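# Give me coordinates for this.
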Amino acid sequence: MSQNRLFLLDAYALIFRGYYALIKNPRINSKGQDTSAILGFTNSLFDVIKREKPDHLAVAFDKGGSKDRLEIFEEYKANRDETPEAIKIAVPIIQEILKALNIPIIELEGVEADDLIGTLAKQAEKEGYQTYMVTPDKDYAQLVSENIFMYRPARMGNGIEIWGIPEVQKKFDVERPEQVIDYLGMMGDAVDNIPGLPGVGDKTARKFIAQFGSMEALFENTDQLKGKMKEKVEANQELGLLSKKLATIITDCDVTFNAEACKLSEPDSDKVQEIFEELEFRRLKDQFLKIFFGNDNTKTNTNTTNKAAGAGQFSLFGSNEEQEDKTASFSSRKTIENTEHFYQSIAPGMATKLFIQNLLKQEQVCFDTETTGLDSLTAELVGIAFSWEKGKGFYIPFPEDQNEAQILIETLRPFFESEAIIKIGQNLKYDIKVLSKYNITVKGILFDTMLAHYLINPDMRHNMDVLSETYLNYTPVSITELIGKKGKNQLSFRDVPVEKQTEYAVEDADITFQLKEHFTPELNEANILSLFEDIEIPLLRVLGAMEIEGINLDKDFLSSLSTELENDIDTLKQKIYEKAGEEFNIASPKQLGVILFEKLKLVDKPKKTKTGQYSTSEDVLSYLSKDHEIIRNILEYRGLSKLKSTYIDALPNQVNTTTGRVHTDYMQTVAATGRLSSNNPNLQNIPIRTERGRQVRKAFIPRDKDHILLAADYSQIELRIIAALSKEETMISAFKNGEDIHASTAAKVFNVPIEEVSREQRSNAKTVNFGIIYGVSAFGLSNQTDLSRSEAKELIDTYYKTYPKLRNYISEQVDFARENGYVQTVLGRRRYLKDINSANAVVRGAAERNAVNAPIQGSAADIIKIAMINIHKKLTDGNFKTKMLLQVHDELVFDVYKPELESIKSIIQSEMENAYTLEVPLDVELGTGENWLEAH
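Below you'll find the predicted structure:
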């Protein structure tokens, strides 16, 4: 008989880990609730259950801190920041989820979770259990024995580490796991405010344990120590023993292991699903059904009762046959909301004719194209759905023969090209591009529900299923139910029976129509209707035209560049091997870490990741690169390898076989600041700071010899915006006089005439100028320049004294955000900052930086969008052959018909510089060339 296994989860350790894992991209639902901590913890819990199928499981919570430790040391954990509000709010909800899952919660007033887990683990061991302590906290290593293990999950459920006795021995250089207590006591812990022995760090603690075995033995043999270390150890014996006691996990708490209570049993399915729906955890709800009941149906809820399941365990734990039987017990299904609806497929001939007559009488209509694929430039129409009344809609299937399809779409041309009928859709840019292949132009007022929601709640997801469940309490049919999941067995929508096509397609149109009715008043209430109607909707058409146009690519040049890079990469590889003294996998962080920090010992205390590996991240290596040639070589190797795989080798494969051009997709609803994103391929992230990175731009060329590329770039637009918004006269004056703003800043900050500003002074001033927008600190400035930390602080202080209104503006922005919960751009685009009043300094600091940065970056994004709309209109109205091709942050790229060059230059310069009036003039630099690099 196999040994029973008990899994004990350290709740707060997993909750904090989940919250901070998502700190840069928090999960916010439609109610504005930060659900990151709940999602992170529940993912970890489900991952354990899915991977391990445990016999017994319980979750331990801290409650009121450690009474025992505080009694002996009042400053225990005194350094810790206050718990973030999002975590405080999360804990009772997590406990509610655990109760619904019938998982026991272990907590005791004045006792910490590690003490509860330590006590239960030792008790369970005596009863013959194998216990797994689920936590990222290394302190638990002291409890490890033959039957007690640490189970360390990676972030968001991506892999695990299990530490038994050998792993602990290796990690801490100890003979026995209990010596970890001595290690922790000697070293101390800044997080828990355990003082440790002064002057003793990781290396010294390991050395002392190897030499003496314990802290007590160290104190008994101080005669073997020398110099100041001997003095420090002898003078701090009491502090050392106190630290050891604070680091010791208590294993005799007033708690008793109850095997029956910890036995994993059937959850209250309805209650769990109700909580997940309230939190808007759709994927987690599906995962719950799949893990616990073997149900993989993303369309439905599973209605279960205890009676239906019987008194035994549920399917998670049975044999395959048992799982099938029990899954059947849980198979009663329903949609979230049973709705009355009338969805009709329109037959060819007279029925279509009568339908179109009725269609043309409507004031507003939602339409949705169904196609053979996701690539709008290659997809063919399978059908179009229409809805203009809640619960009602119609579907016109399209023939596979493209000539017949063209004849049918011609009958719908009067609708699509009607200026009088409002066209509603979800991601209308896709539909517009599909219809353009059939020579159909969508005219009239547009309403895109995806764009509307992006303005209303920019931090949330905007796909239709999420919006439907959130705002209409309705779960639509999933496309995978009809065509299957991705892969070679996935069907085309054309293979789906027409009656199912009708239900699916018209449901989408019906839902989207209802969402439009829901979002319109919200746009008005937030004063963003004009931003929606005058900027985002017109831009949708502009981006569609740019994406259809695409850009020409010199594949032969990229092929030769790939060969050159391969040689450069090989040369760098040999240099790295030579410095390392051996060959290894440079792309492996684990192997690289061992070479740099164990073999070459480049630093005394190398930073480690959550999994215990040496960190070889970009920021860690960049910090070390000044002093070590091997690091510089590694960074260059990484950069060239990424450049080769991501762009040089990948771009030729992304050329459209029909047009012979590259067609990127611009996304309006990704960046919360309002900036556009580029995808398939991402042309906004081509590195331009390195020579090789710039070379990639050389591959983008005009359509033919009669055209030339033109690049138009806003000069220092973000600095101009912050100068104007802050009303900082000194900066405004510098811009108005056409001065070099970085030299001007350097002259004032370093108190020298502008003509005597050195290159280094200008460079430092430039770093501060741009850094201020992103809340640069003295530490950050020091890392980016050759300045010491104190010099960097002095420079920032002087900068603010020189530009006092700038500092006032920053304070005012933060105050406005604190009062209103958001900041906004010059056009009223809002960035909501839920953490602006957080008691946690780290979390609050990030929100404060966003309060300053978002209006600047967002205003720059708004201004270039206005310019794009106006330029596109001029090009269209003037019947120019010139086309706008790319937008890369503050830059626009055009394919200019050579005879039009001078006229086009004038139009672009004028429209970009006059897109929005600020107190500071907008300046645009134009360049032309036979490729993008030359033009830029």
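# C-alpha only now, for contacts and for neighbours.
Fine.
# does residue 95 sit in a helix, a strand or a coil?
Secondary structure state of residue 95, per DSSP: H, G, I helix; E, B strand; the rest coil, is helix.
# isn't it right up against residue 104?
No. If you go by C-alpha atoms under 8 Å, residue 95 and residue 104 don't touch, sitting 9.3 Å apart.
# Helix or strand for residue 541, just tell me which one.
Under the criterion of DSSP states H and E, residue 541 resides in helix 537-549.
# Centre of the chain to that helix, how far?
26 Å (C-alpha atoms, centre = their mean, to the nearest Å).
# Next: stretch 353-365.
43 Å.
# hmm, who's touching it?
Residues outside stretch 353-365 that contact it (C-alpha atoms under 8 Å, 6 or more residues apart in numbering): 346, 386-388, 411-412, 414-415, 420-424, 513.
# ok, the closest residue to residue 78 other than its chain neighbours - contacts?
Spatially, and ignoring its direct neighbours in sequence, residue 78 is nearest to residue 193 (6.4 Å; C-alpha to C-alpha, 6 or more residues apart in numbering). Taking C-alpha under 8 Å, 6+ apart, we find residue 193 in contact with 75-79.
# before we move on, the earlier item: heading C-terminal from the helix holding residue 541, find the next helix or strand.
Sequence order places strand 551-553 as the next helix or strand after helix 537-549, per DSSP H and E.
# helices and strands around that next one, which ones?
Using 3 or more C-alpha pairs under 8 Å, 6 or more residues apart in numbering; DSSP states H and E, the elements in contact with strand 551-553 are strand 661-662, strand 700-701.
# doesn't residue 575 make contact with residue 634?
No. Checked against C-alpha under 8 Å, the pair residue 634 and residue 575 is beyond contact range at 9.4 Å.
# More neighbours: these two, which one.
Shown here are residue 634 and residue 575; by other C-alpha atoms under 10 Å, residue 634 has more neighbours (20 against 16).
# which SSE is the more buried one in?
Assigned by DSSP H and E, residue 634 falls in helix 629-643.
# List the buried residues for that helix?
630-641, 643 (16 or more other C-alpha atoms under 10 Å).
# Same check on stretch 246-255?
In stretch 246-255, counting by 16+ other C-alpha under 10 Å, buried: 246-251, 255.
# Pull the residues that contact that stretch.
Contacts for stretch 246-255 (C-alpha under 8 Å, 6+ apart): 69, 111, 114-116, 118-120, 122, 139-140, 142-143, 181, 184-185, 194.
# before we go on, could you also do this sequence so I can check it against the first one:
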Amino acid sequence: MAEKVVLIDGNSIAYRAFFALPLLNNDKGVYTNAVYGFTTMLLKILEEDKPDHLLVAFDAGKTTFRHSTYTEYKGGRQKTPPELSEQFPVLKELLEAFGIPFYQLDQYEADDIIGTLATKADAKEYDVKVISGDKDLLQLVSERTKVTLTKKGITNVDTYDPAFLQEKIGIRPDQVIDLKALMGDSSDNIPGVPGVGEKTAVKLLKQFDKLENLYDNLEDVSGKKLKEKLETNRDEAFMSKQLVTIEREAPIEIDLSDIAYQGYESQKVQNVFRELGFQSLVSRVSQGEDEDEPAVSEEFEPVNFEVITELKEELITGHEALVVEMLQENYHHSPIVGISIVNKEKSYFITIENARESSVFHSWAENPSKEKWVFDAKRTHVALRHHGITLEGVTFDMLLASYLINPSENNHDIPAIAHRLDERAVKYDEEVYGKGAKMKLPDNNNVMYEHVVRKTEILYRLKEKMEKQLKDNEQHQLFTDLEMPLTLILGEMEYCGVKVDVERLKDMKADLQQRLDQVKSEIYELAGEEFNLNSPKQLGPILFEKLDLPVIKKTKTGYSTSADVLEQLEDQHEVVAKILLYRQLGKLQSTYIEGLLKVVDEKSNKIHTRFNQALTQTGRLSSIEPNLQNIPIRLEEGRKIRQAFVPSKEDWVIFASDYSQIELRVLAHIAQDKKLIEAFKEGRDIHTQTASEVFDVEHDEVTANMRRQAKAVNFGIVYGISDYGLSQSLGITRKEAKLFIEKYLDSYPGVKQYMDESIQNAKRLGYVSTFMNRRRYLPDITSRNFNQRSFAERTAMNTPIQGSAADIIKKAMIDLDERLRKEKMQAQMLLQVHDELILEAPKSEVEKLAEVVADVMEHTIELDVPLKVDHSYGPTWYDAK
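As a prediction, the model looks like this:
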């Protein structure tokens, strides 16, 4: 068998992938859609073609040798969106992980590199496959060289050999350059002969064979107008032929032997996939590895500890490290497997049963004067509350300290923290318990006892070192005054939970099923037949064969019917909007209504969500199991899910209070922009104000659409949104979006200055800070990698704003908790959802609560612009909005 050579046009495929897929970000905010699309295509090539030689060719720059012939070559092209440009370095890192060579050459295009190598391979009688989205490469087609062209996206392709080229277009491979010479190419700004399209060009080539022969026999061309066009544009036609001709002898410094492909190291590729967030692709390169196998770990010197059945007062010093061990992450339902207490005298282990029965343990745990250092105070507080023990006197939380010191780290468990601080004598939890479905207690209890004590001893030893780090970073006050008090408030909110009307949820489920059945019937009627709506294999042929909708992209199994495909087809046929609605309603039913019913506590009819306090790099809280911050409210059916959240007592109401445009107010304060500050001080609508500035009209002349566009600019500009990103969100041209951004920055010069200074300060310090000195480190701010540097620059601009807004609402929660206690009010905080606090309160307290909440939230911190709070209340969370 002949050796196989695969040559990929890197720029063309990345470009196609970028526009075929919606903008995707990984958890670090790096754009990845082009890389993801390219990767799926690459995996398919490796699996199906199994190439012996492989190369990805890239364009080296904007200027090529063709520009000396025609300076306007490719002159009409729009600037590459930065969201795509940023992905090329990432793509090259991915290729390196795969061990795939890539190459570019100054003054030459990827086409010329491919053409040169394809010609060499063809001469050696190798089988060549060229992959691109550029029809120019069809001139390389031969009996041995096939060219695969993307049609729509990157999965819908045609593969050309000489016979298919003849069938599809009606020309030979050597006539491709003559075809292009006549019809031109607007994408590359190649003039050709104006007025001559593909059909006319093919007809002329069938009659005259070549461009030269055509012009030698111009008098034989039928049609006076066509003859005149050809005569007038003779020079342009021959110049166009020269421009489109691929150079097959480019001075490349690589040969076929340099692009021999030996395959890839699975682990290396998996690591890159995980970093990029391509979890769904990991299994395709795992090659049967068992990821559940715990790592082999060295054994350590045993620790000295005592297993006690009864805690005695003389064992307590008043400065204890405490670890309450649970295997499962969800501590509302996970049993405590043991408790370890460590002080300067000794280390102890006690079972939860013995601790619960011990009056000494209760009095020690609940004594605020007995200082305790813990790991994850919130988790510990909630777990002990479930056993009737209220934890007081917590002065240090190792999890929160680690989070503030290293906000970009994903793992903040005790062994991970210890290893970062050069304390190696501890195993990771999965080495002791296993992980996932294999997680269990070790057969020998002493193994577990020792592991828990070892972690507690490390906590005891590292407390002072971590506190020093916080002080050195000027973050000790943030730790003691904000995060520590907040964690116990959140713990109490989690323990109390939110009451749910289960019957109402069940009624919603039934109503939603009726609505789903109705929409399904409407879809069947529009489609003219019944089929399985949840099966892409059945839906695809209905849409793309029976209803003849344009095919956007294909998968291995047939037509793609993904959400992004359907959204592009929504205006083509009314059935598409119905299918999208059906999917949205289905997700509401399965993910939210059924999901909520699964986590309702059977005894109390309450939901106990868990707040993540040590997760986001901006300091924002998130919630899980269930995520109550993410209930979709754009659809009315989604909003109605909030009707199921009710007060826990009769004659009480749900009370909601949220900050109005807090991030824009923070921006005005940080940027010290006079116009923004003035607008907020005077209570003007900031989106109308921006629309007035950008569109140069009076306030009363601002239309609803102008205000909508200004709102997108207001919220997008400071987060580094590009003209491409803004054009996508507003459905306008990039030129219009670019003009918007320029006018905005002209109107608010303070914002422009803030953006520039944020980046410069981040480069100087290596991090950015919030009002309360929460840090986010940006090691990539000076990176040579364009993609990483660009993301770091966007982060430098938005983190001080998002992070300061998060700090403000956290401080408001602490101040409000203190104020409610001081006023002896019964109202309780239930949830925090972004910039909003949800409480429950007796109806008799509502009037006073409105005053108290507004006073606290609006004055929790003083800015140069007023903070404004809106509130509402009602019998359900739905009615409180």
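# Please state their TM-score.
The pair, once superposed, lands on a TM-score of 0.75 when counted by TM-score structural alignment, normalised by the length of the second structure; 860 aligned residues with a C-alpha RMSD of 6.1 Å.
# coming back round to it: quick one: the contacts of residue 193 of the first structure as CSV, columns for secondary structure, distance to residue 448 of the first structure and neighbour count too.
As requested, the contacts of residue 193 of the first structure are exported to CSV (DSSP: H, G, I helix; E, B strand; the rest coil; distance: C-alpha to C-alpha, whole Å; neighbours: other C-alpha atoms under 10 Å):
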residue, secondary structure, distance to residue 448 of the first structure, neighbour count
75, coil, 56, 14
76, coil, 55, 20
77, coil, 51, 18
78, coil, 52, 14
79, coil, 49, 12
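# for the second structure, what's the longest helix?
Of all the segments of type helix in the second structure, defined by DSSP state H, the longest one is helix 786-822.
# Comparing that helix with the first structure, how large is the average distance?
For helix 786-822 of the second structure, the mean deviation from the first structure after alignment is 3.2 Å (mean C-alpha distance after the TM-score superposition for the first structure).
# buried ones in that helix?
Buried residues in helix 786-822 of the second structure, counted by 16+ other C-alpha under 10 Å: 786-817, 820.
# cool, stretch 750-761 of the first structure as well?
750, 754, 757, 761.
# These in helices, which ones?
residue 761.
# wait, which of the buried residues of stretch 750-761 of the first structure is closest to residue 27 of the first structure?
Nearest to residue 27 of the first structure, judged by C-alpha to C-alpha, of these is residue 761 at 42.0 Å.
# which parts of stretch 386-403 of the first structure are buried?
Quick answer for stretch 386-403 of the first structure (16+ other C-alpha under 10 Å): 386-388, 390-399.
# Also stretch 493-503 of the second structure?
493-502.
# what's the answer for stretch 893-901 of the first structure, then?
Here stretch 893-901 of the first structure shows 893-897, 901 as buried, counting by 16+ other C-alpha under 10 Å.
# and these as CSV, adding secondary structure and distance to residue 207 of the first structure?
Shown next, in CSV, are these (DSSP: H, G, I helix; E, B strand; the rest coil; distance: C-alpha to C-alpha, whole Å):
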residue, secondary structure, distance to residue 207 of the first structure
893, strand, 62
894, strand, 65
895, strand, 67
896, strand, 70
897, strand, 74
901, helix, 73
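# Going by distance to residue 444 of the first structure, which of those wins?
residue 894 (26.9 Å).
# ok, how many other residues are close to the closest residue to the closest one other than its chain neighbours?
Nearest residue to residue 894 of the first structure in three dimensions, chain neighbours excluded: residue 884, at 4.4 Å (C-alpha to C-alpha, 6+ apart). A count of nearby residues for residue 884 of the first structure, using other C-alpha under 10 Å, gives 25.
# before we move on, what about residue 314 of the second structure?
Neighbours of residue 314 of the second structure (other C-alpha under 10 Å): 6.
# Then residue 258 of the first structure?
12.
# Could you grab the helix/strand/coil label for it?
coil.
# What residues does it make contact with?
By C-alpha under 8 Å, 6+ apart, residue 258 of the first structure lies in contact with nothing.
# Let's see that with 10 Å instead.
56, 120, 123-124 (C-alpha atoms under 10 Å, 6 or more residues apart in numbering).
# same deal with residue 282 of the second structure?
When contacts are counted by C-alpha under 10 Å, 6+ apart, residue 282 of the second structure touches 266-267, 269-274.
# could I get those residues as a markdown table with neighbour count, secondary structure and distance to residue 240 of the second structure?
Converted to a markdown table, the contacts of residue 282 of the second structure look like this (neighbours: other C-alpha atoms under 10 Å; DSSP: H, G, I helix; E, B strand; the rest coil; distance: C-alpha to C-alpha, whole Å):
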| residue | neighbour count | secondary structure | distance to residue 240 of the second structure |
| --- | --- | --- | --- |
| 266 | 16 | helix | 46 |
| 267 | 15 | helix | 48 |
| 269 | 21 | helix | 43 |
| 270 | 21 | helix | 45 |
| 271 | 14 | helix | 46 |
| 272 | 17 | helix | 43 |
| 273 | 20 | helix | 43 |
| 274 | 14 | helix | 46 |
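# out of those residues, what pair is the most spread apart?
266 and 274 (12.3 Å).
# want to throw the contacts of residue 258 of the first structure into a markdown table with distance to residue 10 of the first structure, secondary structure and neighbour count?
Shown next, in a markdown table, are those (distance: C-alpha to C-alpha, whole Å; DSSP: H, G, I helix; E, B strand; the rest coil; neighbours: other C-alpha atoms under 10 Å):
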| residue | distance to residue 10 of the first structure | secondary structure | neighbour count |
| --- | --- | --- | --- |
| 56 | 15 | strand | 22 |
| 120 | 12 | helix | 24 |
| 123 | 17 | helix | 19 |
| 124 | 16 | helix | 22 |
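# Do you have the strands of the stretch 51-200 of the first structure handy? List them.
56-60, 105-106, 130-134, 148-153, 160-163 (DSSP state E, counting those that start in this stretch).
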